[in-house]
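Participant: Build me a structure from this.
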Amino acid sequence: MTAPAVLLMLVFYVYPIGRVLWMSITIPEPGLDNYTLLATSASIQKMLWTTARISILTTLVTLVLAYIVSYALVHATPHVQRWMFLGVVIPLWISVLVRAFSWFILLRREGLINTALLTAGIIDTPLSLMWNEVGVMIGMVHFMLPFGILPIYANMRDIDRRCIAAARGLGARPFEAFWRIFFPLSLPGVVGASILVFIFSLGFFVTPALLGGGKTLMVAEYIKVQILEVVRWGVGTMLATMLLVVIGVLLAVVSRVVNLRKLFGAG
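Facilitator: All right, here's what the predicted structure looks like:
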């Protein structure tokens, strides 16, 4: 009974990945020359460092904001929760391309944010919020927030409130009860959210391409440039392979710490 599913996996998943791996070591010539660029190419090293830096910062900012929103969700009344959930879910229904162009309108030098700040007299010259890492991070954090909020909220919702009440009854102050009881119990949700957000961030393409304006190259856009513009299929597939390997290693390391099946609802 599993044969059709296995066949589909082989045709649409294993075979394409195998082709990517094969091309990375055979184009333009058989060997590991493409992989040596990781240690010798300054442009590739700079791009990888940019990708790692933006992904880590995006993950950290997203987790902080997602934790605050999730905490507010858990402690809100059912009526307020419905409206808050609507605000969390609606962005998932909107195309990432539409959201990126919306930030383009907000962040450009003549955009709504700079216009409002200039009109209010808060700044004298427009802020540089686009064509740099700041704009890329703003757009990516906005896209990643639902993926951070939902796992953290799901974990917080299952925390037994009696534990907090017991801590308060034993003399703990509100912050102490939160820090020593609630926060440790919510960490599995934080770990799950960090996995989702960081992995999505590593391979993100549309938002960095639009808000970065070609000045902030991340790995997905760099792969596109190598394959479609420079026509260096070997380099592009090598970077795609490295991205796949890094994600696999991250999941393997995290799985040693937490139960991923249980974390994502499969166990």
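Participant: From here on, just use CA atoms for contacts and neighbour counts.
Facilitator: Fine.
Participant: got the buried residues for the one helix or strand Trp49 maps to?
Facilitator: Trp49 is part of helix 42-74, with elements assigned from DSSP states H and E. Residues of helix 42-74 classed as buried by neighbour count (16 or more other CA atoms under 10 Å): 44, 47-48, 50-52, 54-56, 58-63, 66-67, 69-71, 73-74.
Participant: Run through the neighbouring helices and strands of it.
Facilitator: helix 33-40, helix 78-93, helix 133-157, helix 183-202, helix 219-224 (3 or more CA pairs under 8 Å, 6 or more residues apart in numbering; DSSP states H and E).
Participant: quick one: contacts for Tyr67?
Facilitator: By CA atoms under 8 Å, 6 or more residues apart in numbering, the residues touching Tyr67 are 148-149, 152-153, 190.
Participant: can you do 7 Å?
Facilitator: With contacts defined as CA atoms under 7 Å, 6 or more residues apart in numbering, the neighbours of Tyr67 are 149, 152.
Participant: mind checking how far it is from Arg173?
Facilitator: Separation of Tyr67 from Arg173 (CA to CA, to the nearest Å): 21 Å.
Participant: what distance separates stretch 164-173 from the centre of its chain?
Facilitator: 36 Å (CA atoms, centre = their mean, to the nearest Å).
Participant: right, I mislabeled it, should have said stretch 69-83
Facilitator: The chain centre lies 24 Å from the centre of stretch 69-83; the measure is CA atoms, centre = their mean.
Participant: Over to stretch 57-77?
Facilitator: Distance of stretch 57-77 from the chain centroid (CA atoms, centre = their mean) equals 14 Å.
Participant: Please identify the most buried of the helices and strands packed on helix 42-74.
Facilitator: helix 133-157 (a mean of 23; mean count of other CA atoms under 10 Å).
Participant: I have a second one here; can you model it like the first so I can compare?
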Amino acid sequence: MRPFLVLICPVLLLLGLSYLLPFLGIMRLSFTDPVPGLAQYRTVAEDPLILSVIWRTLRICAIVTAVSVAAAYVVTLLWVRGRPLTRSIVELCIMIPFWISVLSRAFGWLSFLSNRGLLNTWLKDAGLIETSLQMTRNEFAIIVGMSHYLIPFAVFPLATAMRNLDERTLIAAEGMGASRLRIFWQVFLPMTASGILGATLLVFVFSVGFFVTPALLGGGQSVMVAELIYLWIFQTPKWGLAAAMSVILMLGVGSILVLLMRRYGRIAQ
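Facilitator: All right, here's what the predicted structure looks like:
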């Protein structure tokens, strides 16, 4: 036990200095700026504009999580259980996005979905539309951009679950006369539930704090919590309100993390 404590103490000290102390400073600011008290938290709880931003953020994050995990499940199936050539191609497609910055991806989607972008140009040239479709500066563009970024992150917990699956169970189900579809829905999918929950947890936690993609693709029309905090800090100095919102966001994500990890741990066991 002692050697373990010796090895873990530097890590805990680093995490405390890097995360805990700054968080405590932000928490103190939320109670003291501009005046001591709970005024900033009351503003967050009562202001209709702030509440609408919070609900929009939760709605977008829920949609992004569902889309990303569903798409990642298909990609992971091809990666883990496909033919060798298919696995190689899919693996390359999973790895390449990690070499591209989030800013470059957002600008790529902006050039593709904008009114004069590639997609609208193709649709006009094909005679399918007469006027450009509004596919940016809205929630649709944000969901597309965030899902594209987060799909590779959802692949890895799903791949772990699929690779740890007992193949004898699938062979037994097939031997009992079950169809491939029934094997998938009643055997394969439930046995990879821990991977689905792990991917859901990872994607949702990442998506709540997204800033660059919503700011560029949303164009200020679909503001999310992280962008609102940025505005309060750099454009309309409301540091106490920004700190209160940051604390609420941190505690909310932490609570969701604890609940999902408890559920995840029970399923994994």
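Participant: so which of the helices and strands packed on helix 42-74 of the first structure comes closest to Asn259 of the first structure?
Facilitator: helix 183-202 (9.2 Å; CA to CA).
Participant: which residue numbers in the second structure go with the next helix or strand after the closest one?
Facilitator: Counting by DSSP H and E, the next helix or strand C-terminal to helix 183-202 of the first structure is helix 206-212. Mapped onto the second structure using TM-score structural alignment, helix 206-212 of the first structure spans residues 212-218.
Participant: Could you give me the buried positions within the matching stretch?
Facilitator: For stretch 212-218 of the second structure, using 16+ other CA under 10 Å, the buried residues are 213-218.
Participant: just stretch 231-239 of the second structure next, same as before
Facilitator: In stretch 231-239 of the second structure, counting by 16+ other CA under 10 Å, buried: 232-233, 238-239.
Participant: With secondary structure added, can I get these in CSV?
Facilitator: Listed next are these as CSV, based on DSSP: H, G, I helix; E, B strand; the rest coil:
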residue, secondary structure
Trp232, helix
Ile233, helix
Lys238, coil
Trp239, helix
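Participant: ok so, going back, dump the helices and strands packed on helix 42-74 of the first structure to JSON lines, plus distance to Phe101 of the first structure.
Facilitator: Below are those laid out as JSON lines (distance: least, CA to CA, whole Å):
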{"stretch": "helix 33-40", "distance to Phe101 of the first structure": "33"}
{"stretch": "helix 78-93", "distance to Phe101 of the first structure": "14"}
{"stretch": "helix 133-157", "distance to Phe101 of the first structure": "10"}
{"stretch": "helix 183-202", "distance to Phe101 of the first structure": "18"}
{"stretch": "helix 219-224", "distance to Phe101 of the first structure": "17"}
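Participant: so which of these gets nearest Val254 of the first structure?
Facilitator: Of all these, helix 183-202 sits nearest to Val254 of the first structure, with 8.4 Å by CA to CA.
Participant: what sits up against the closest one?
Facilitator: Applying CA under 7 Å, 6+ apart, the contact partners of helix 183-202 of the first structure are 51, 55-56, 59, 63, 144, 147-148, 151-152, 155-156, 159, 247, 263.
Participant: and the corresponding residue of the first structure for Ala62 of the second structure, what does it touch?
Facilitator: By TM-score structural alignment, Ala62 of the second structure lines up with Ile56 in the first structure. Applying CA under 7 Å, 6+ apart to Ile56 of the first structure gives the contacts Phe198.
Participant: roughly how far apart are whatever residue of the first structure lines up with Leu17 of the second structure and Leu244 of the first structure?
Facilitator: Matched to the first structure by TM-score structural alignment, Leu17 of the second structure sits across from Val11. For Val11 of the first structure, the distance to Leu244 of the first structure equals 18 Å [CA to CA].
Participant: These two - which one has more neighbours?
Facilitator: Higher neighbour count among Val11 of the first structure and Leu244: Leu244, with 15 against 11, using other CA atoms under 10 Å.
Participant: which residues in the second structure does the helix or strand containing the more buried one align to?
Facilitator: Leu244 of the first structure belongs to helix 233-255 when elements are defined using DSSP H and E. Using TM-score structural alignment, helix 233-255 of the first structure lines up with residues 239-261 of the second structure.
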